[in-house]
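*Asks:* Sequence plus the predicted model coming up.
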Amino acid sequence: MLRKNFGFRYAEPTDALMAIRTIGWESTASAVYRWNGRSRGDRFVMFQYTLSGEGHLVSGGKHYRIPKHHGFFVTVPDNHEYYYSPDSNSPWEFIFLTAAGRHVEGYWNDIVAKTGPVVSFKPNAQPIAMLWEMMENAQTKTGLDKYELSVRLYEWIVACLRALDGRPDAGRTVPEPVTAALKFMETQYHRFLTLEQIAAEAGMSKYHFCRLFVKHTGVTPIHHLTKIRIEEASRLLRQTRQPVAAVAAASGFDNSSYFGKVFRKLMGASPQQFRDSTGDIPDHHILID
């Protein structure tokens, strides 16, 4: 595979999906390679993994080396800077991925909260293998449908979480029934959905599907669907002035009273309290565990 970068552009809005923006393989030995997270003029998340040499990251006032087989997670805009040092003895070679979408940033923040911005992955770890696979697909122009890319990004995030948690089946490929269900829920969360409907989309009985879904994602299908809906509701509460009942309906809840109970349970505040709060609850979408 050639050392190059790939950019993805979407003809229609993709904010409701997890959208890969760029993916690539680079090498630098230039002192001018320096990126400040407060001066890039856009909003996205990034993962960068060192293949050889080393880079440096300053985040939250702390300095981190990024040597071989280490990577870092950052969000933009944020208080960080990563760069190549001219004192290094060899070029910094790395692969990277950037992404956007209303559900993505919460996962990045969750990873950083658990591990710090810098992580260590073996070169044969599933997240790294999946990055190479996604780059190969981009080079051969296969699997470029926006929904397929969204599912691939979600699979990659799950692989990272599994690897960082030391799960025994980290690195296991997510089977097609699970990816089909994830895609279905990401795009149809606003509808009234039953477990039977989600399982049917996956082509399985609900009992076998539930076991398979939990095995590969760590949560039940309904829990995952509820997370998507509450994340969407939190966005609407903060970014629009729709009545709470309208927010509930747009997020897939057909009963505003039940919506209020679920929202309070997962977010620790009522929908109106969340809307009225300032500063104590961040504006980005919160990963609900």
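*Replies:* Thanks, I have the structure now.
*Asks:* When you work out contacts or count neighbours from here on, use the C-alpha atoms and nothing else.
*Replies:* Noted.
*Asks:* How is residue 151 classified with respect to secondary structure?
*Replies:* With DSSP: H, G, I helix; E, B strand; the rest coil as the basis, residue 151 sits in helix.
*Asks:* and it, how many neighbours?
*Replies:* If you count neighbours by other Cα atoms under 10 Å, residue 151 ends up with 22.
*Asks:* Quick check: it touching residue 178?
*Replies:* No. Under the criterion of Cα atoms under 8 Å, residue 151 is not in contact with residue 178, lying 9.8 Å apart.
*Asks:* ok, which stretches of the protein are strands?
*Replies:* 5-7, 19-28, 34-36, 44-52, 55-59, 62-66, 70-76, 80-83, 92-100, 118-120 (DSSP state E).
*Asks:* could you dump those strands to CSV with mean neighbour count and distance to residue 157?
*Replies:* Formatted as CSV, the strands of the chain follow (neighbours: other Cα atoms under 10 Å; distance: least, Cα to Cα, whole Å):
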stretch, mean neighbour count, distance to residue 157
strand 5-7, 14, 19
strand 19-28, 20, 12
strand 34-36, 15, 24
strand 44-52, 21, 11
strand 55-59, 21, 21
strand 62-66, 15, 20
strand 70-76, 22, 11
strand 80-83, 20, 22
strand 92-100, 21, 11
strand 118-120, 18, 13
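*Asks:* Against that first model, consider the following:
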Amino acid sequence: MQDFVQQFHYVDHQNLPYIKGIGKGSGGPEYFWDGSKRKDHLVFLQFTLAGEGTLMIGGETFTQRKGDFFLAEVPGKFVYYSKQNWQFIYVEFSPVVRQWLNVASQVFSQASADFFKSLMDTFITIQEEELDFLENSEQAFNLFLKIKKEINNVQIKANAQSLIIKRYLEENYASDIGLDKMAEIFDMSKFQLIRMFEEAFQYTPMAYLRKYRILCSFELLWENKSVDETAKAVGFSNGNYFAKIFKLEMGMTPTEYKLSKKNYQFKKR
């Protein structure tokens, strides 16, 4: 049962994200949704306010209680239903936001108070105000950033050791670090290490290390250190490999980055 629904229709979407609809609903023993039978194309978030519901997705069953939420792409292979009084709100996004999710369907327990406040503030704003397309898109983009931040925080908390690994990489980036050595230090297999870190930070440990080394190279290049000096200082085996990775990450060579310094020099007054 849907207690309140607000839908938005625009002629020109401009390939921007926007909110297609919001709703507040409740469900009892006969409440049942099959995501595979819905015809519209969207990504939606459903947040439980009270009661209890059940989500079946990816061969797993999840109980949804107060403070829990899930994201799903429609159409999709999932169902959700209620055996008790299930009260919830939902936000439907245009499908363009799918590109910002590593996995389309995700389930989360006990959202933070800050996220709940942001979600409700957006819900109330959209419910009470008439929005043109760009205003709607701004609300959608801001809310989706909050969702991404909440997802990131939840994943990091669920993988507390990943923070320790991340700190190890940042403190030892200039050293010769490999997966075999890290797996030995943290007493886990390389597969476990990669999976846990990637779930928390969306990068493998070695990909994160490369990015962090490039970040640390900026100041050295700015100080006019040579490419070879910089490469060795941040943990790369040689200047050629460093230059190759730098170009992939930054879209320019280390030398081009050094030359760009003159664009930021200001005359003394």
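*Replies:* It's in. Owing to the predicted nature of the structure, the values given are computational and were not obtained by experimental measurement.
*Asks:* if we can go back for a sec, any chance of JSON lines for the strands of structure 1, columns distance to residue 202 of structure 1?
*Replies:* Shown next, in JSON lines, are the strands of structure 1 (distance: least, Cα to Cα, whole Å):
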{"stretch": "strand 5-7", "distance to residue 202 of structure 1": "30"}
{"stretch": "strand 19-28", "distance to residue 202 of structure 1": "22"}
{"stretch": "strand 34-36", "distance to residue 202 of structure 1": "42"}
{"stretch": "strand 44-52", "distance to residue 202 of structure 1": "30"}
{"stretch": "strand 55-59", "distance to residue 202 of structure 1": "41"}
{"stretch": "strand 62-66", "distance to residue 202 of structure 1": "40"}
{"stretch": "strand 70-76", "distance to residue 202 of structure 1": "32"}
{"stretch": "strand 80-83", "distance to residue 202 of structure 1": "41"}
{"stretch": "strand 92-100", "distance to residue 202 of structure 1": "26"}
{"stretch": "strand 118-120", "distance to residue 202 of structure 1": "33"}
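*Asks:* For residue 200 of structure 1, find the nearest of these.
*Replies:* strand 19-28 (25.7 Å; Cα to Cα).
*Asks:* Name the residues that touch that closest one?
*Replies:* 3-9, 84, 91-101, 135, 146, 149-150, 153 (Cα atoms under 8 Å, 6 or more residues apart in numbering).
*Asks:* 7 Å instead, please
*Replies:* 3-8, 91-101, 135, 149-150, 153 (Cα atoms under 7 Å, 6 or more residues apart in numbering).
*Asks:* Average offset of it relative to structure 2?
*Replies:* Strand 19-28 of structure 1, aligned to structure 2 and superposed, deviates on average by 1.2 Å (mean Cα distance after the TM-score superposition for structure 1).
*Asks:* now that strand and strand 44-52, what's the angle there?
*Replies:* 30 degrees (axes from the mean of the first three to the mean of the last three Cα atoms, to 10 degrees).
*Asks:* Next, the buried residues of stretch 198-209 of structure 1.
*Replies:* 198, 199, 201, 202, 206, 209 (16 or more other Cα atoms under 10 Å).
*Asks:* and for it, what span of structure 2 is it aligned with?
*Replies:* Stretch 198-209 of structure 1 lines up with nothing in structure 2 when matched by TM-score structural alignment.
*Asks:* Residue 92 of structure 2 maps to what in structure 1?
*Replies:* Residue 92 of structure 2 maps onto residue 98 in structure 1, by TM-score structural alignment.
*Asks:* OK, contacts around the closest residue to that match other than its chain neighbours?
*Replies:* Nearest residue to residue 98 of structure 1 in three dimensions, chain neighbours excluded: residue 46, at 4.3 Å (Cα to Cα, 6 or more residues apart in numbering). Applying Cα under 7 Å, 6+ apart to residue 46 of structure 1 gives the contacts 73, 74, 75, 97, 98, 99.
*Asks:* could I get those residues as a markdown table with distance to residue 275 of structure 1?
*Replies:* Listed next are those as a markdown table, based on distance: Cα to Cα, whole Å:
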| residue | distance to residue 275 of structure 1 |
| --- | --- |
| 73 | 29 |
| 74 | 27 |
| 75 | 24 |
| 97 | 33 |
| 98 | 29 |
| 99 | 27 |
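*Asks:* Same check for those residues, but in structure 2.
*Replies:* Contacts conserved in structure 2 for the contacts of residue 46 of structure 1, using both residues aligned by TM-score structural alignment, their matches' Cα atoms under 7 Å: 73, 74, 75, 97, 98, 99.
*Asks:* mind checking how far the aligned residue in structure 2 for the second one is from residue 144 of structure 2?
*Replies:* This points to residue 74 of structure 1. In structure 2, residue 74 of structure 1 lines up with residue 72, judged by TM-score structural alignment. Per Cα to Cα, to the nearest Å, residue 72 of structure 2 is found 14 Å from residue 144 of structure 2.
*Asks:* Give me the neighbour count for the residue lying closest to residue 186 of structure 1 once chain neighbours are set aside.
*Replies:* The shortest distance from residue 186 of structure 1 to any non-neighbouring residue, by Cα to Cα, 6+ apart, is to residue 17 (6.7 Å). Neighbour count of residue 17 of structure 1, defined by other Cα under 10 Å: 22.
*Asks:* Structure 1: matching residues for stretch 171-190 of structure 2?
*Replies:* Counting by TM-score structural alignment, stretch 171-190 of structure 2 has no counterpart in structure 1.
*Asks:* So what would you say the end-to-end distance of that stretch is?
*Replies:* Termini of stretch 171-190 of structure 2 sit 20 Å apart (Cα to Cα).
*Asks:* I'd like the distance from the one helix or strand residue 169 of structure 2 maps to to the chain centre, please.
*Replies:* Per DSSP states H and E: residue 169 of structure 2 is located in helix 160-171. With Cα atoms, centre = their mean, to the nearest Å as the basis, helix 160-171 of structure 2 stands 19 Å off its chain's centre.
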